[in-house]
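Enquirer: pasting the sequence and the predicted coordinates here, then a few questions.
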Amino acid sequence: MAEKLKGPCPYSTANWLSRFIYWWIFPLFRYGFRHPLTQDILYDVLPEDQSHLLGDRMEKSWNDHVKKCEKKGKKPSLYWAVIAEFKWEWGINGIFLVVSVPRDQMRIEWDAFMKPEVSIILPQGTKGIFSVLIITLLHK
């Protein structure tokens, strides 16, 4: 099984449905459940995700951002340079993530993580507009 995981990353040849439901990575999850994962077992990095290419993209984005900030007389921000460079990739992936997470999973996460925090923030017996909105969206 470990030999099947070596080599090119299957993401590059996966169809849209496999990418959408993350089926392309299932063999790695199955192997990792039973065995410890080491770097020599993992798939090769996709060519577009290699660090030297991402570093070059980020350097160009940073230089462009610095020039734009100098013209406006503002202080450059690494945060906005990263957003400017990766906004489309992250935005599309974020949309897929929101669409692919089932509503029941969101309810589980709400009950486990957000409900205790909201109860700390809000006084007993009151509901803020945020919690009413979230409960309404997650209610069946």
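Expert: Everything's here; your move.

Enquirer: okay, CA-based contacts and neighbour counts for the rest of this
Expert: Fine.

Enquirer: and stretch 34-50, what's buried?
Expert: Within stretch 34-50, the residues that count as buried by 16 or more other C-alpha atoms under 10 Å are Ile41, Leu42, Tyr43.

Enquirer: hang on, the first one packs against Gly7?
Expert: Meaning Ile41. No: using C-alpha atoms under 8 Å, Ile41 is not in contact with Gly7; the gap is 9.1 Å.

Enquirer: the strand or helix carrying Trp88: which residues count as buried?
Expert: Using DSSP states H and E, Trp88 falls within helix 78-100. By neighbour count on 16+ other C-alpha under 10 Å, the buried set for helix 78-100 is Ala81, Val82, Glu85.

Enquirer: what's the answer for stretch 61-78, then?
Expert: Ser61, Trp62, His65, Val66, Pro76.

Enquirer: which residues do Ile41 and Gly7 both contact?
Expert: Shared contacts of Ile41 and Gly7, defined by C-alpha atoms under 8 Å, 6 or more residues apart in numbering, are absent.

Enquirer: which parts of the helix or strand hosting Lys4 are buried?
Expert: Assigned by DSSP H and E, Lys4 falls within helix 2-5. Counting neighbours by 16+ other C-alpha under 10 Å, one finds that the buried residues in helix 2-5 are Leu5.

Enquirer: take this one as well and set it beside the first:
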Amino acid sequence: MPLLYPKVKPNPLQKANLCSRLFFWWLNPLFKIGHKRKLEANDMYSVLPEDRSQHLGEELQGYWDQEVLRAQKDAREPSLMKTIVKCYGKSYLVLGMLTFLEICEEFL
């Protein structure tokens, strides 16, 4: 009987140094496999602990609980949009600024 969740490779990003992280060198082995043949499910790396749905869901739940309390205090409906922006807005803002700089560089 095949395994429901086959053993996956550990994610090399966990042990990658700063240079490797900046230039995505930790992905080179996966790129080499992908260049030779189509990637399969067992070629993929495991998900980082901070990117697991359990962790992200608990983080979002905490922000949602805070939003519900604030909404009750202010006698208004809680806003899922505000919750998502508070939870994930900072990381997307940084990525957005980097993308903006890249686009500006193309014009110059």
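Expert: Here it is on my side, so go on. Here the structure is a predicted model, which means the values were calculated and not measured.

Enquirer: quick check: TM-score for this pair?
Expert: After superposition, the two chains reach a TM-score (TM-score structural alignment, normalised by the length of the second structure) of 0.71; 101 aligned residues with a C-alpha RMSD of 2.6 Å.

Enquirer: what lies in contact with the helix holding Trp88 of the first structure?
Expert: Phe20, Ile21, Arg57, Met58, Ser61, Trp62, His65.

Enquirer: give the buried residues for the helix or strand that comes right after that helix.
Expert: Counting by DSSP H and E, the next helix or strand C-terminal to helix 78-100 of the first structure is helix 103-109. Residues Arg107 are the ones in helix 103-109 of the first structure that count as buried (16+ other C-alpha under 10 Å).

Enquirer: contacting residues around helix 103-109 of the first structure?
Expert: Against helix 103-109 of the first structure from outside (C-alpha under 8 Å, 6+ apart): Leu138.

Enquirer: the second structure: matching residues for whatever helix or strand comes next after it?
Expert: Where DSSP H and E defines the elements, the next helix or strand beyond helix 103-109 of the first structure is helix 115-121. Alignment note (TM-score structural alignment): helix 115-121 of the first structure is unmatched in the second structure.

Enquirer: for stretch 75-87 of the first structure, same thing?
Expert: Per the alignment by TM-score structural alignment, stretch 75-87 of the first structure matches residues 77-89 in the second structure.

Enquirer: can you give me how far that stretch is from the chain middle?
Expert: 17 Å (C-alpha atoms, centre = their mean, to the nearest Å).

Enquirer: check stretch 62-82 of the second structure too.
Expert: Distance of stretch 62-82 of the second structure from its chain centroid, counting by C-alpha atoms, centre = their mean, is 25 Å.

Enquirer: which residue is nearest the middle of the second structure?
Expert: Asp51 (5.4 Å; C-alpha atoms, centre = their mean).

Enquirer: quick one: contacts for Pro78 of the second structure?
Expert: Counting by C-alpha under 8 Å, 6+ apart, Pro78 of the second structure touches Glu67, Val68, Arg70, Ala71, Gln72.

Enquirer: how near is the third one to Pro78 of the second structure?
Expert: As for Arg70 of the second structure, its distance to Pro78 of the second structure is 8 Å (criterion: C-alpha to C-alpha, to the nearest Å).

Enquirer: got it, and the second one?
Expert: Val68 of the second structure sits 5 Å away from Pro78 of the second structure, going by C-alpha to C-alpha.

Enquirer: with the fourth one instead?
Expert: Here the distance between Ala71 of the second structure and Pro78 of the second structure works out to 5 Å (C-alpha to C-alpha).

Enquirer: any idea what Pro10 of the first structure aligns with in the second structure?
Expert: Per TM-score structural alignment, Pro10 of the first structure is aligned with Pro12.

Enquirer: thanks again, I'm all set now.
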